[in-house]
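> Curious how this folds, go ahead:
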Amino acid sequence: MAIVRRFEQIDLKANARHTETQGGWSIQGQDGEKFIQINTVGSADRDIPGKVSQTLRLSKEAIEQLAELAKRHL
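This is a model prediction of the structure:
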């Protein structure tokens, strides 16, 4: 699991095709701080479909930064 407090732009050399899967969110606390936690699960073609595969906890600052990025770029 990772806590993300800030995002930085990165330049990817390749734009790999991704498969679709289900994601979910919850509000979690840690050390008196609240986070939005985002989980994704393995897609249907994985060895264990539906098993949590990625988890990110986003701080308030990271969420605000993402909202600003979405307004500017989407």
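
> From now on I want contacts and neighbour counts done on CA atoms only, so please keep to that.
Fine.

> Spell out the residue ranges of the strands in the chain.
Using DSSP state E, the strands of the chain run over 2-4, 23-30, 33-41, 52-58.

> Now render those as JSON lines, adding distance to residue 15.
Conversion of the strands of the chain to JSON lines gives the following (distance: least, CA to CA, whole Å):
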{"stretch": "strand 2-4", "distance to residue 15": "23"}
{"stretch": "strand 23-30", "distance to residue 15": "21"}
{"stretch": "strand 33-41", "distance to residue 15": "20"}
{"stretch": "strand 52-58", "distance to residue 15": "19"}
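
> And this one, please, so the two structures can be compared:
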Amino acid sequence: MAIVRDLIKLEMEKQSAHSEVKATYSVLTTEDGTCLQIDTYGSITRELLGKKSQSIRLTKEALSQLVQIINENKLI
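All right, here's what the predicted structure looks like:
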């Protein structure tokens, strides 16, 4: 699992296709404060179907940055 406190912009030179997966989210209170956790689950071709694949926790600081990025880039 990863805890993200800061988002750093990276310009990607090459973009690759990604498969769709299911995702869930939870709001947690931890020693780091309140966090948003996003869990993804393997694609339908995965050997262990439905098994959690990745977890990422965003702190309040990282979430604030994400909101700013969304707003600045008019993503919604």
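
> related to what we said a few turns ago, for the strands of structure 1, give me JSON lines that also has mean neighbour count and distance to residue 12 of structure 1.
Converted to JSON lines, the strands of structure 1 look like this (neighbours: other CA atoms under 10 Å; distance: least, CA to CA, whole Å):
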{"stretch": "strand 2-4", "mean neighbour count": "13", "distance to residue 12 of structure 1": "19"}
{"stretch": "strand 23-30", "mean neighbour count": "11", "distance to residue 12 of structure 1": "23"}
{"stretch": "strand 33-41", "mean neighbour count": "17", "distance to residue 12 of structure 1": "21"}
{"stretch": "strand 52-58", "mean neighbour count": "17", "distance to residue 12 of structure 1": "20"}
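
> just so I know, which of those lies nearest residue 14 of structure 1?
For these, distance to residue 14 of structure 1 was read as CA to CA. The smallest value, 20.9 Å, belongs to strand 52-58.
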